[in-house]
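Novice: Return a 3D structure for these sequence lines:
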Amino acid sequence: MKQTILFTFLSILLSFQAISGQSTSIKKGVITDSVPIGPEGSESMAVFLPKDFSMEKKWPVLFVFESEGRGRQAIGMFQEAAEKEGYILAAPNNVRDSLAIAQNMLVTNRMIDQFTAMLPIDVKRMYTGGFGKGGQLASLVPVFLPKLSGAVVSGAALPTLEVLNDKKPFYFIGIVGKRDFNYPLLRETMDQLDRKKYPNHLFVFDGGNQWPPKSYLEKAFQLFTLEAMEKGVIPTDTTFLENSYDFQLIEVRQLLQKNELLNAYSQMEDLLQAYGGQMELDSLKNEIKKLKKDSRFRAQRREEKNTFFQETLRKEDYEFYLEEDIATYNYNNLGWWKFQMESLDKLEQKDSENSRDLAARLRAYINAYIEDYILIVSREENVDEEALLLLQMMKTITEPGNPEYYLAVISQSAKLDDYGTALFYLEELLKTGYRDQEVLYNLEHTALLRITPEFNAIIAEYFKDARYEIIEE
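Specialist: Next comes the predicted model:
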């Protein structure tokens, strides 16, 4: 493996000869996509090197995962934090959520081995990260590849705790929005990791299933660095300890001011676990004791437990009725789904922030659950067309502002020669304000539907013209 450093007036490029024989240059401070790896360069990865990168020292690395193998996109969200905290980033372009876990692990292991041979990587400071399904995969990599020391996962929880090896724990950092349906699950996951003696930290931000503010990614990198100091992998830096602790403590103060006592308590407990071995934190311990006695804290804890209980019951109802409806093609139960969404609308109108967050999580959960079901049904060798149609109809109820599923119902109904249903959903779609006539006239399976007088009459009513003339008899 040939490695050279090319010095230029404006930048420094790292150039190496890949296995495929192709020469690839990696510029510092920017993302380099499609760096060849794998057998004869058949695979690739995206790479980011901090601006002050040099070959003279070993560097920590975060391997980032994205469910569709879009390495550049995955790295982009971590880039700013990695630059600030001094981490290299690498993301495989050949890992897919649709592949078997064993195949993904083979690709990942191959990438890690080749990457550590290319660059001066501190093999005791290798971590994984990702969002959503990519985050789930990232959380499994340290389980199957113990050479990884930790994972930072946003918008997802560990898929299962049964595969964890208690003898080889890794640092798990979760980041989640309060309105993300993964929030209760991550809370539960952290409790179980505590019982398994796995080091862990949970950051909760004000949002849904979305990338967190970049400050949380910076904090995650700092916690990885802190753990490396505590383990003696790198020398202890007192200035870093004090500055990072103060940075982490800012959020605790803000949470206390906003009366978000549960989250503040969780953060203080995690900070005590993370910094307690290297700093004197008597004041923090006293604050924790004081907060536990606060009646407002106890009331919020009771309310959250009650909310999580209600949430679990509703989720179980959603799962039960969805499976029942699909198994029996129960179109008559669409009214029940509409009622459920209306009840969530009412929850969102309440003064209680807890109720509004609950409504947002439940709405996101049922939409994600139906979407997963659609994906499963559509990937079957013999697609159940009726089940697929019913699922698409449900989505027009649970996500009425998304035209994708109205269009899918129109197309699927026309495919099944159910023009009455197709016309009904066409008009329902147009009532929402949808006006892309070109899409409507090119919708799959609707060639015969589009030339019917009924179709063109609806188009003429909402667009003031129709492509085909309506002949009155």
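Novice: Could you use CA atoms for every contact and neighbour count after this?
Specialist: Fine.
Novice: Check the gap between residue 276 and residue 284 for me.
Specialist: 10 Å (CA to CA, to the nearest Å).
Novice: need the longest strand for the protein.
Specialist: strand 121-131 (DSSP state E).
Novice: which residues are contacting the following helix or strand past it?
Specialist: Once strand 121-131 ends, the next helix or strand along the chain (criterion: DSSP states H and E) is helix 133-144. Residues external to helix 133-144 that are found in contact with it (CA atoms under 8 Å, 6 or more residues apart in numbering): 64-67, 97, 105, 127-130, 148-159, 163-165, 170, 172.
Novice: for stretch 40-47, same thing?
Specialist: Residues outside stretch 40-47 that contact it (CA under 8 Å, 6+ apart) are 18-21, 26, 31-38, 71-72, 75, 88-94, 111.
Novice: ok, 7 Å please
Specialist: Contacts to stretch 40-47, defined as CA atoms under 7 Å, 6 or more residues apart in numbering, come from residues 18-20, 31-37, 71-72, 89-94.
Novice: and the angle for the longest strand of the chain with helix 133-144?
Specialist: Angle, strand 121-131 to helix 133-144, by axes from the mean of the first three to the mean of the last three CA atoms, to 10 degrees: 140 degrees.
Novice: so how far is strand 121-131 off the chain centroid?
Specialist: Centroid separation between strand 121-131 and its chain, computed with CA atoms, centre = their mean, to the nearest Å, is 18 Å.
Novice: Now the buried members of the contacts of helix 133-144.
Specialist: 64-67, 97, 105, 127-130, 148-158, 164, 170, 172 (16 or more other CA atoms under 10 Å).
Novice: just to revisit the earlier point, mind listing which of the contacts of stretch 40-47 are in helices?
Specialist: 71, 72 (DSSP state H).
Novice: Here is a second sequence; please produce its structure as well for comparison:
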Amino acid sequence: MKNVFCFTFLIKKLLLVSFFGLGYIYCTAQHEFTKSVVIDSIAIDNGESFALYLPSSYNKDEPSPIIFVFDPAARGTTGLTPFLNVSEKYNYIVVCSNNSKNGPLEQNLEIANRLFNYVFSNYSIEESNMLVAGFSGGSRLATTIAVLTNKFSGVIACGAGFSSVPSHTPSTQNFSYVGICGNEDMNYNEMLKNKGFLQRLNFSSTLFTYNGDHKWPPNEQVNRAFRWLQNKKIKDSVLISQNFELDFNEAEAFYNSGEFLFSAEVYDRILASYKGFVPLNEVNEKYSSLINSKAYKKEYKSLQDALAQEGKISKRLFDRLYGDFLFPEKVNFSWWKKELNKLEKLNADGSFQLKKMVSRIRFNLFAAVYSRKNARLHNSSSEQISLSNKLQKLIYPN
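Specialist: Prediction:
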């Protein structure tokens, strides 16, 4: 007889999450769907639904690993798409809620709870091999779920870090945390800071950065993250050596193309991931030579200078933005045009890192302005909504 695996929320003054029991549920009336095809809407009894992908190797009679995905705009199929390759390669079921989206945390946790209960009741799930992933606000939700339950083996956090609630921050939990973030993403600086924070805690974590902005990462970035997660579990020396070769070649390719920050990031991850498994003398030498080179130091300093400037500019712009939303009838649009023109000049005449910085600031402003029209997040007046529309056109004229 199979054990029962149950997920439930208990909400009092603070939200608490607990798992009861061990093992998994196997339901004799378990649904059967076509494998290797995205099913965009599987109905849950209360009218909610989720998107589903079953890999070609799926067997309803055996427990399967699973990835629960959360998209900030409740786009189930969109949330599944970055994980289709790893689903097939590593045999993961992938599900993504069609209802969870940016908004009150309690509502999203309740939606997640109903999704979990349905999936655990209808699919045979491998308890020790569950991942939770998300993008932007969905990333913050995914990390919160992993922290509060401590029942997931890993988190794939794309384009955003933790929620603003301190108790939702990883600390002593057992899961591995992998961040993925483009260097034009508005949350890039946040993800860099989170990386340092988790390293100081000796938390099992890493961060993959790439040339990109605030959107779901492409498949190749998810593949990189999965390789790192799999290295945390596998004992096969042949597979570890193969993964090492892939990572080493990646670091070399970045170096040869002059992308020294990316190369150093990969070398650093190799040294942390493969210690005790493969000889690392050559990697140590290459990494040391790289980070002590003039080219790397110049690019690193350029990044740090851009991040410092980003903080100052963002504070000035957001202080003004918050004040303008308090008094939307008194907004000085000439001030905004002047400040946005300054950004455009930096973008035209600045260094590579300054151009990335401008992209981050511009999108961050746009996201803040756009969110004011989200009734789940703000109770905005008609004047504030009108201001949002006007500022959006100034930030992105085209």
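Novice: what's the TM-score for these two chains?
Specialist: Overlay of the two chains. TM-score (TM-score structural alignment, normalised by the length of the second structure): 0.85; 374 aligned residues with a CA RMSD of 2.7 Å.
Novice: State whether residue 63 of the first structure and residue 121 are indeed in contact, as I suppose.
Specialist: No: the pair residue 63 of the first structure / residue 121 is not scored as a contact, 11.9 Å apart, by CA atoms under 7 Å.
Novice: quick one, which of those two is more surrounded?
Specialist: The neighbour count for residue 63 of the first structure versus residue 121, taken as other CA atoms under 10 Å, is higher for residue 63 (27 against 19).
Novice: returning to that earlier point: so which bit of the second structure is the longest strand of the first structure matched to?
Specialist: Under the alignment (TM-score structural alignment), strand 121-131 of the first structure falls on residues 125-135 in the second structure.
Novice: ok, the closest residue in space to residue 57 of the first structure that isn't next to it in sequence - contacts?
Specialist: Nearest non-adjacent residue to residue 57 of the first structure, counting by CA to CA, 6 or more residues apart in numbering: residue 120, 6.6 Å away. Applying CA under 7 Å, 6+ apart to residue 120 of the first structure gives the contacts 55, 57, 58, 59.
Novice: which residue lines up with the last one in the second structure?
Specialist: Meaning residue 59 of the first structure. Aligned partner of residue 59 of the first structure by TM-score structural alignment: residue 64.
Novice: my read: its match touches residue 123, true?
Specialist: No: look at residue 64 of the second structure against residue 123 with CA under 7 Å: they stay out of range, at 8.3 Å.
Novice: neighbours around residue 200 of the second structure, how many?
Specialist: Neighbours of residue 200 of the second structure (other CA under 10 Å): 9.
Novice: And for the one 10 residues further on?
Specialist: As a burial measure, residue 210 of the second structure scores 15 neighbours (other CA under 10 Å).
Novice: for the one 3 residues further on, same thing?
Specialist: The local packing count at residue 213 of the second structure equals 20, with neighbours defined by other CA under 10 Å.
Novice: That one contacts residue 184, doesn't it?
Specialist: Yes: shown here, residue 213 of the second structure and residue 184 form a contact pair, counting by CA under 7 Å, at 4.4 Å.
Novice: Of the contacts of residue 120 of the first structure, which is the nearest to residue 248 of the first structure?
Specialist: residue 59 (23.3 Å; CA to CA).
Novice: My read is that the closest one contacts residue 124, right?
Specialist: No: look at residue 59 of the first structure against residue 124 with CA under 7 Å: they stay out of range, at 9.8 Å.
Novice: out of those two, which sits in the more crowded spot?
Specialist: residue 59 (21 against 15).
Novice: Who are the contact partners of the more buried one?
Specialist: 87, 88, 120, 121, 122.
Novice: Can I get the residues you listed in CSV including distance to residue 46 of the first structure?
Specialist: Shown next, in CSV, are the contacts of residue 59 of the first structure (distance: CA to CA, whole Å):
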residue, distance to residue 46 of the first structure
87, 14
88, 11
120, 17
121, 16
122, 19
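Novice: In those residues, find the pair that's most separated.
Specialist: 87 and 120 (12.0 Å).
Novice: where's the spatially most central residue of the second structure relative to residue 117 of the second structure, distance?
Specialist: Centroid-nearest residue in the second structure: residue 158, 1.6 Å away (criterion: CA atoms, centre = their mean). Going from residue 158 of the second structure to residue 117 of the second structure by CA to CA gives 25 Å.
Novice: now swap in residue 182 of the second structure and tell me
Specialist: 33 Å.
Novice: Looking at the two, which is more packed in?
Specialist: Neighbours of residue 182 of the second structure and residue 117, each counted by other CA under 10 Å, are more numerous for residue 182; the result is 24 against 16.
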